[in-house]
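Chemist: Build the 3D model from these lines:
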Amino acid sequence: MTNINKLHDRWMNDPQYQHEYELLDTEFELAKVLILARKKAGINQQELAKRMKTKQSVIARLESAEGNPTIKTLTRYAEALGGHLQINIT
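Modeler: Next up, the predicted model:
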């Protein structure tokens, strides 16, 4: 186990750290889902941006877990890939 993993494990005992980590985990999961969907569609960020009539930098930001995308933006993303947005609460 690396030092960073050991440090993370120790910090996970702190309730505030754990809470913040879990909040970020959701954002990273969304980014991962977006990237996987785009790759499954076989297109790059530039092509997706063209389909969405936006800039490649917008796609990069969406896929980097930065910002707070709206449902409308996520719907446009999904539709540009030929899919539809589906939200699940578990």
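
Chemist: From now on I want contacts and neighbour counts done on CA atoms only, so please keep to that.
Modeler: Will do.

Chemist: tell me which element the residue nearest to the spatial centre of the chain falls in.
Modeler: By C-alpha atoms, centre = their mean, the chain has its centre lying nearest to Ala31, at 1.2 Å. Using DSSP states H and E, Ala31 sits in helix 15-41.

Chemist: by contact count, what packs against whichever helix or strand comes after that helix?
Modeler: Next helix or strand after helix 15-41 toward the C-terminus (DSSP H and E): helix 45-52. For helix 45-52, the elements it packs on are helix 56-62, helix 71-80, judged by 3 or more C-alpha pairs under 8 Å, 6 or more residues apart in numbering; DSSP states H and E.

Chemist: Here is the second sequence; please produce its structure so I can put it next to the first one:
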Amino acid sequence: MTIKKALHSFSDEEKFIIDTLSALQVERLKRGISQKDFAAILGMKQPQLAKIENLDSIPSLTTLNRYACGLGWQIQLKITPLQATGTNN
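Modeler: As a prediction, the model looks like this:
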């Protein structure tokens, strides 16, 4: 399977989580924090963190926010109405 085909198999929500995790991981690396040290900050073992960063499974929003909090950040969700499409749906 090519990368392009693999990317199309993810839902928009999964793509958002993957993009967000990637940005957080880049921030961890910019700060020079090792996986082992960051796992300790998060209260988990390094292999658990490696599974998250390797996307062995798509992390939950709770896990993603835990990662962000370890960097001193937080995930914020925003609820907005859908734009009118001319239908009552």
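
Chemist: Could you quantify their similarity as a TM-score?
Modeler: In this superposition the chains share a TM-score of 0.62, using TM-score structural alignment, normalised by the length of structure 2; 73 aligned residues with a C-alpha RMSD of 2.9 Å.

Chemist: The closest residue to the residue nearest to the centre of structure 1 other than its chain neighbours: how many residues sit nearby?
Modeler: Nearest residue to Ala31 of structure 1 in three dimensions, chain neighbours excluded: Glu63, at 4.6 Å (C-alpha to C-alpha, 6 or more residues apart in numbering). Using other C-alpha atoms under 10 Å, Glu63 of structure 1 has 22 other residues around it.

Chemist: Same check on Gln46 of structure 2?
Modeler: Using other C-alpha under 10 Å, Gln46 of structure 2 has 17 other residues around it.

Chemist: ditto for the one 10 residues further on
Modeler: Around Asp56 of structure 2 there are 10 other residues, counting by other C-alpha under 10 Å.

Chemist: For the counterpart of it in structure 1, give me its contacts.
Modeler: Here Asp56 of structure 2 is matched to Glu66 in structure 1, going by TM-score structural alignment. Counting by C-alpha atoms under 8 Å, 6 or more residues apart in numbering, Glu66 of structure 1 makes contact with Glu27.

Chemist: mind checking how far Glu66 of structure 1 is from Gly82 of structure 1?
Modeler: 24 Å (C-alpha to C-alpha, to the nearest Å).

Chemist: before we move on, what about Glu63 of structure 1?
Modeler: Going from Glu63 of structure 1 to Gly82 of structure 1 by C-alpha to C-alpha gives 18 Å.

Chemist: what do you get for Lys55 of structure 1?
Modeler: Noted for Lys55 of structure 1: a distance of 19 Å to Gly82 of structure 1, by C-alpha to C-alpha.
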